[in-house]
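> Here is my input, please return the structure:
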Amino acid sequence: MSDFPALTTIAVAGTFFIAGMVKGITGMGLPTLAMGVLGALISPITAASLLLVPSLVTNLWQMAAGPNLGRLARRLWPMMAGVVTGTVAGSAVLADGASGLTTVCLGAVLVLYAAYPLLARQAMVPRRHEPWLSPMVGLTTGIVTGGTGVFVIPAVPYLQALDLEKNELVQALGLSFTVSTLALAVGLTLQGAFRPDNLISSILAVAPALAGMWAGQIIRGKVGPTTFRRWFLIGLLGLGAEMLIAPLL
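Next up is the predicted model:
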């Protein structure tokens, strides 16, 4: 972040703090909120590069917290393989620097991410459908990740539909997010879009993200996470709609 003007540096640090706070309260939302806000301040490719290390650090912690990682990895490996394939292939969109198209796509993903839990009923996926559905969901998630830097659609609704126990779900989300982050780093590197100075800035962004998570965990005990998450999703819906509509005006 040292290469940015002072005001931009403050805005980026503040964004990671708030995004970390949201993750501390709700258990998710850091990459989604960070990409949504940063995409309006800096280029999407730079925003995605900044996101890599804070996202990886927080998601490794989430993935490692629990005894079921091995069992979840064996169950979800077809989805993870699809995530890697789709992300590496889709990263060419971000690397192309077509910020207008990427911003519109990012806006659409934010709208879907926010609208689904607000409006849709919780779906259930029978275990017998996982062998063919998991790779499709993983590949679609990867393409969206490679094109927008956001790795929640359709992975999060799908994992929520697998009827996992609460702690298993949190760990499964951590696994999916970790694989997506690493795959995005590989994709951007192969496209020549991830430079050493991006890595330094991304490492510097870890501190405000972790500080935000710490603050969010404190707030979680004072503010109902369900109420907070509802208003967070409404705000994210508005942000996504603005990004989706603005280029058309």
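> C-alpha from now on. contacts and neighbour counts both.
OK.
> Which helix runs longest in this protein?
Longest helix of the chain, by residue count under DSSP state H: helix 69-95.
> between the helix or strand that it is followed by and helix 69-95, how big is the angle?
Past helix 69-95, heading to the C-terminal end, the next element that is a helix or strand (DSSP states H and E) is helix 99-119. Counting by axes from the mean of the first three to the mean of the last three C-alpha atoms, to 10 degrees, helix 99-119 lies at 140 degrees to helix 69-95.
> Please state the offset of helix 99-119 from the chain centre?
Here helix 99-119 shows a centroid-to-chain-centroid distance of 12 Å under the convention C-alpha atoms, centre = their mean, to the nearest Å.
> Show me what the helix or strand following it is packed against.
Sequence order places helix 130-148 as the next helix or strand after helix 99-119, per DSSP H and E. Contact analysis of helix 130-148 by 3 or more C-alpha pairs under 8 Å, 6 or more residues apart in numbering; DSSP states H and E lists helix 69-95, helix 99-119, helix 155-160, helix 166-190 as its packing neighbours.
> Following up with a second sequence; could you model it the same way so I can compare the two?
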Amino acid sequence: MSDLSPWLLLVTGLTFFLAGIVKGVTGMGLPTVAMGVLGAIMPPVAAAALLVVPSFVTNLWQLLRGPGLGGLARRFWPMMVGIVAGTLAGSSLLAGGSTRWTTAGLGLALVAYAAFALWGRQPKVPSRLEGPLSPAIGLATGLVTGGTGVFVIPAVPYLQALGLPKDDLIQALGLSFTVSTIALAAGLAWRGAFALDGLALSALAVAPALAGMWLGGILRGRVSPTTFRRWFLAGLLLLGVELFAKAVLRG
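Just a heads-up that it's a prediction; the model follows:
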């Protein structure tokens, strides 16, 4: 991405500021919002490259704040291996230049995530199934990440279904998101789709993302998280439908 125009800088900064607010209020959603908005105005591979640095910084902060990183890493390493493998394999879709189907996939991922969060009944995963399910969930998450740049499906519903304590859940999400971000960066670099100028612009997005998280933390105490979350997910659902329709009708 060589066109670092004032318009692009402004849109990128505002997008990550908004995404940071969502993450500050809800604890997640930065990559989902960023990919949804930027994916509507640029190729998904370019949007994914911009996502890397702010996503890594914010998720690493979330990961390191938790109480039991060592235990979670030992418990979920098969899932993390699956995420890496799936992302490296799926990154060929983002980097392949066929933006029609990656945009459609991004739209479907947003719709699936928003619909599940709005209307899905929270499933429960028995402990005896965690061993065989974790690698499969990781692989599926990685394929979605590599193909769309969004790494919440199916990792977030799965981790929620395990019934983890609140602090462990937040840290486990941070672990999954951090590994996904690193794997996505590696996959794009491997495919030659992660240029240095994109990395520079991605680094510039850290400041507005952190500012948004700070503001989101303030809003969390003043706005009902349930109300905010409901409107946020409804907007995400509409955005996903728009992206999918635009990609399909393009052909």
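> Next, the TM-score between them, please.
Taking TM-score structural alignment, normalised by the length of structure 1 as the basis, the two superposed chains have a TM-score of 0.98; 249 aligned residues with a C-alpha RMSD of 1.1 Å.
> before we move on, the earlier item: figure out which of the helices and strands packed on helix 130-148 of structure 1 is closest to residue 231 of structure 1.
Comparing those by their distance to residue 231 of structure 1 (C-alpha to C-alpha), the top pick is helix 99-119, with 9.9 Å.
> Need the residues that contact the closest one.
Contacts of helix 99-119 of structure 1 from elsewhere in the structure, counted by C-alpha atoms under 8 Å, 6 or more residues apart in numbering, are 32, 36, 39, 43-44, 93-94, 147-148, 150, 152-153, 157, 230, 233-234, 236-245, 247.
> mind listing which of the residues you listed are in helices?
32, 36, 44, 93-94, 147-148, 157, 230, 233-234, 236-245.
> Of the residues you listed, grab the buried ones for ChimeraX.
Buried subset of those, written as a ChimeraX selection, criterion 16 or more other C-alpha atoms under 10 Å:
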select :32,36,44,93,94,147,148,157,233,236,237,238,239,240,241,243,244
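> Find the centremost residue of structure 1, please.
Structure 1 has residue 31 as the residue nearest its centroid, 3.6 Å off, counting by C-alpha atoms, centre = their mean.
> quick one: contacts for that residue?
Under the criterion of C-alpha under 8 Å, 6+ apart, the neighbours of residue 31 of structure 1 are 19, 51, 55, 149, 150, 151.
> rerun that using 10 Å as the cut-off
Contacts here follow C-alpha atoms under 10 Å, 6 or more residues apart in numbering; on that basis residue 31 of structure 1 touches 16, 19-20, 23, 37, 47-48, 51-52, 54-55, 149-152, 177, 181.
> State the distance from it to residue 20 of structure 1.
Summarising the geometry, the distance separating residue 31 of structure 1 from residue 20 of structure 1, computed by C-alpha to C-alpha, to the nearest Å, is 9 Å.
> Then residue 175 of structure 1?
Using C-alpha to C-alpha, we find residue 175 of structure 1 at a distance of 18 Å from residue 20 of structure 1.
> out of these two, which sits in the busier spot?
Neighbours were counted for residue 175 of structure 1 and for residue 20 using other C-alpha atoms under 10 Å; residue 20 has more, 34 against 23.
> and the equivalent of the more buried one over in structure 2, what element?
Using TM-score structural alignment to pair residues, one finds that residue 20 of structure 1 aligns to residue 20 in structure 2. Mapping residue 20 of structure 2 onto the secondary structure by DSSP H and E places it in helix 6-26.
> distance from that helix to structure 1 after superposition?
Between helix 6-26 of structure 2 and the corresponding residues of structure 1, superposition yields a mean separation of 0.8 Å, by mean C-alpha distance after the TM-score superposition for structure 1.
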